[in-house]
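Trainee: what follows is a predicted structure for the sequence shown.
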Amino acid sequence: MLNIDQFELYSVAVITLLAVISPGPDFAMVSKTSLLKGRQEGILCAFGISAAISVHLAYTLLGLGVVFANNIWVINTLRYLGAMYLIWLGISALWPDIKAIVFDSQSRKTSELSKNKVSLQNKVTRHNSAFWSGFACNALNPKTMLFIVSLFSQVISADTSLLMELGYGAYIALAHFLWFALVACLLTSASIQQKVMIFKIWIERVTGLLMASLGLRLLIDLPLNTNTQ
């Protein structure tokens, strides 16, 4: 019979919900995927985010989470990787406009012909791309790392059993999936999708700029974070 600390249980439940619904890179990723690729891809992206929780949970339960959190270079490395990933996502979203500027109209016609040849391949790889985009976004998110490390080191007691800790981890992963799956469903409702089809190009441009800007902001703030321990 598990000895459950009721205060600890409620604290984990409430803190997790507040952390999950707070805006961040995960929310931006699910929103972009859902609006531009549809509900199924948005839910797969949410599943990828949920699956990435296991990465943070694994090193935290192994005792490496506190070590990582106490070494500023580990957090900054994760921030660099996360920032570069966001910048890459932003550039990828803006790539059609970049190609339109760099290449002339003839090369664009050629690329349009070749686009039909790879359309089938894109349909096959699209689902995997949505999952792994969500997975990478959360795995490289220092906010999630610090949240889980802080939760397990400050809120969850050292006397809590491993089975209970795994239960907390499963709850955190499930909360992430349910919330972002709900976001994906809301953003792909019929009324919203009708408007998305009209402004699809501009939505991709805006989300691309936002992700690239967020990544650049993280890079700019890094030197200031390095000096503070």
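Mentor: Nice, I can see it.

Trainee: switch to C-alpha atoms for all contacts and neighbour counts from now on
Mentor: OK.

Trainee: hey, which helix is longest across this protein?
Mentor: As assigned by DSSP state H, the longest helix anywhere in the chain is helix 190-226.

Trainee: pull the distance from the host helix or strand of residue 143 to the chain's centre.
Mentor: Residue 143 belongs to helix 142-150 when assigned by DSSP states H and E. In this view, helix 142-150 has its centroid 13 Å away from the chain centroid, taken as C-alpha atoms, centre = their mean, to the nearest Å.

Trainee: the helices in this protein, which residues?
Mentor: Using DSSP H, helices in the chain cover 6-21, 25-37, 39-61, 64-70, 72-102, 105-117, 119-139, 142-150, 162-187, 190-226.

Trainee: try it against this one:
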Amino acid sequence: MTESVLTLLTICFFARMTPGPDMLLIIRHATAAPRGGAPRAAYACVLGVCAGLSVHVALSVLGLALVLKTYPLVFRGIQIAGALYLLYIAARCLAAARGGGGSLFAARSTAPQAGMAQGFRDGLFCNLLNPKVTLFVLSVFTQFVSPESAMGDKALYGGVIVAEALVGWALFVRFLDTPFVRRVYDGRQGALNLVTGLLLGGLGSVMLLGRD
């Protein structure tokens, strides 16, 4: 069991560190935090990502993830919704870049809870509306459990997947908030918003066109 858990943690780590929408959003929120202020919106984004991941895990545990493989139209519908949300976030980033890099999150800096709510929503919907996450979780599950496995074993492996993401992304935000790393991007929010907007827009467009 211990060896299986370690193997699962390794798989999840490398999958999580592959650049994608979740990583881009977390970086976006972390780098938008004011100097000397805790990146609360970024941590909220992490919680949102993990909440979405928990839903994917639950679908796999209950066997409902097979619906995405059985009915391509369901998969495509969720994919289109996710693509549109990515394009919406990309538009926000580009609007912030055009305004000098501060508009969206700077406007929320005096209302931390509003910024945290936005961060949570971004993380939640970005992860939840990505059906490929469900298929990834399902493919990982089939390597460690079978339909006959006890529900406790399935819950254990599902919990490991979510816990790895929660701890890993939180440490990633902490790394981005270190003084050395902050010196790299402080004062460059406009450029970061532009790059993030273009990347998210590209990912959203690819998803909308139905390409891998």
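Mentor: Looks like it came in fine. Note that the structure is a prediction, hence the values are computed from the model and not measured.

Trainee: and the TM-score between them?
Mentor: For these two chains in superposition, a TM-score of 0.84 is obtained (TM-score structural alignment, normalised by the length of the second structure); 204 aligned residues with a C-alpha RMSD of 2.6 Å.

Trainee: what does the helix holding residue 143 of the first structure correspond to over in the second structure?
Mentor: Using TM-score structural alignment, the residues of the second structure aligned to helix 142-150 of the first structure are 131-139.

Trainee: do the same with stretch 178-189 of the first structure
Mentor: Using TM-score structural alignment, stretch 178-189 of the first structure pairs with 167-178 in the second structure.

Trainee: the matching stretch: how far from the chain's middle?
Mentor: With C-alpha atoms, centre = their mean, you get 14 Å for stretch 167-178 of the second structure.

Trainee: mind listing residues that contact that stretch?
Mentor: With contact meaning C-alpha atoms under 8 Å, 6 or more residues apart in numbering, stretch 167-178 of the second structure is reached by 13, 26, 27, 30, 31, 38, 39, 42, 43, 46, 181, 182.

Trainee: farthest pair in those?
Mentor: Using C-alpha to C-alpha, these span at most 24.7 Å, a distance reached by 13 and 38.

Trainee: picking that back up, what would the helices of the first structure look like in CSV with mean neighbour count?
Mentor: Below are those laid out as CSV (neighbours: other C-alpha atoms under 10 Å):
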stretch, mean neighbour count
helix 6-21, 14
helix 25-37, 22
helix 39-61, 23
helix 64-70, 16
helix 72-102, 17
helix 105-117, 11
helix 119-139, 17
helix 142-150, 19
helix 162-187, 18
helix 190-226, 16
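
Trainee: ok, which of these comes nearest residue 156 of the first structure?
Mentor: helix 6-21 (6.3 Å).

Trainee: and the angle from that closest one to helix 142-150?
Mentor: Calculated by axes from the mean of the first three to the mean of the last three C-alpha atoms, to 10 degrees, helix 6-21 of the first structure forms an angle of 180 degrees with helix 142-150.

Trainee: tell me which other helices or strands helix 6-21 of the first structure touches.
Mentor: Under the contact criterion of 3 or more C-alpha pairs under 8 Å, 6 or more residues apart in numbering; DSSP states H and E, helix 6-21 of the first structure touches helix 162-187.

Trainee: quick one: the helix it packs on to the second structure mean distance?
Mentor: Superposing on the second structure places helix 162-187 of the first structure at an average distance of 1.0 Å from its equivalents, by mean C-alpha distance after the TM-score superposition for the first structure.

Trainee: quick one: that helix to helix 25-37, angle?
Mentor: Comparing the axes of helix 162-187 of the first structure and helix 25-37 via the same axes, to 10 degrees yields an angle of 40 degrees.

Trainee: how far does helix 162-187 of the first structure sit from the chain's center?
Mentor: Counting by C-alpha atoms, centre = their mean, helix 162-187 of the first structure comes out at 13 Å from the chain centroid.

Trainee: stretch 42-60 of the first structure now?
Mentor: 9 Å.

Trainee: residue 130 of the second structure and residue 80 touch, don't they?
Mentor: No - using C-alpha atoms under 8 Å, residue 130 of the second structure and residue 80 do not qualify as a contacting pair, with a distance of 9.1 Å.

Trainee: next one: residue 10 of the second structure from residue 164 of the second structure, what distance?
Mentor: When distance is defined by C-alpha to C-alpha, to the nearest Å, residue 10 of the second structure is 9 Å away from residue 164 of the second structure.

Trainee: please read the previous query as pertaining to residue 61 of the second structure.
Mentor: 17 Å.

Trainee: what of residue 48 of the second structure?
Mentor: 14 Å.

Trainee: and what of residue 62 of the second structure?
Mentor: Per C-alpha to C-alpha, residue 62 of the second structure is found 21 Å from residue 164 of the second structure.

Trainee: do the same with residue 188 of the second structure
Mentor: Separation of residue 188 of the second structure from residue 164 of the second structure (C-alpha to C-alpha): 31 Å.

Trainee: again with residue 153 of the second structure
Mentor: Counting by C-alpha to C-alpha - residue 153 of the second structure and residue 164 of the second structure are separated by 17 Å.

Trainee: same check, this time on residue 90 of the second structure
Mentor: Separation of residue 90 of the second structure from residue 164 of the second structure (C-alpha to C-alpha): 27 Å.

Trainee: likewise for residue 39 of the second structure?
Mentor: Where residue 164 of the second structure is concerned, residue 39 of the second structure sits at a distance of 20 Å (C-alpha to C-alpha).

Trainee: now do residue 11 of the second structure
Mentor: Separation of residue 11 of the second structure from residue 164 of the second structure (C-alpha to C-alpha) stands at 10 Å.

Trainee: can you check residue 97 of the second structure too?
Mentor: 33 Å.

Trainee: ok, residue 74 of the second structure next?
Mentor: 28 Å.

Trainee: and what of residue 56 of the second structure?
Mentor: Between residue 56 of the second structure and residue 164 of the second structure the computed distance is 15 Å (C-alpha to C-alpha).

Trainee: quick check: residue 145 of the second structure vs residue 157 of the second structure, distance?
Mentor: For residue 145 of the second structure relative to residue 157 of the second structure (C-alpha to C-alpha), the value is 8 Å.
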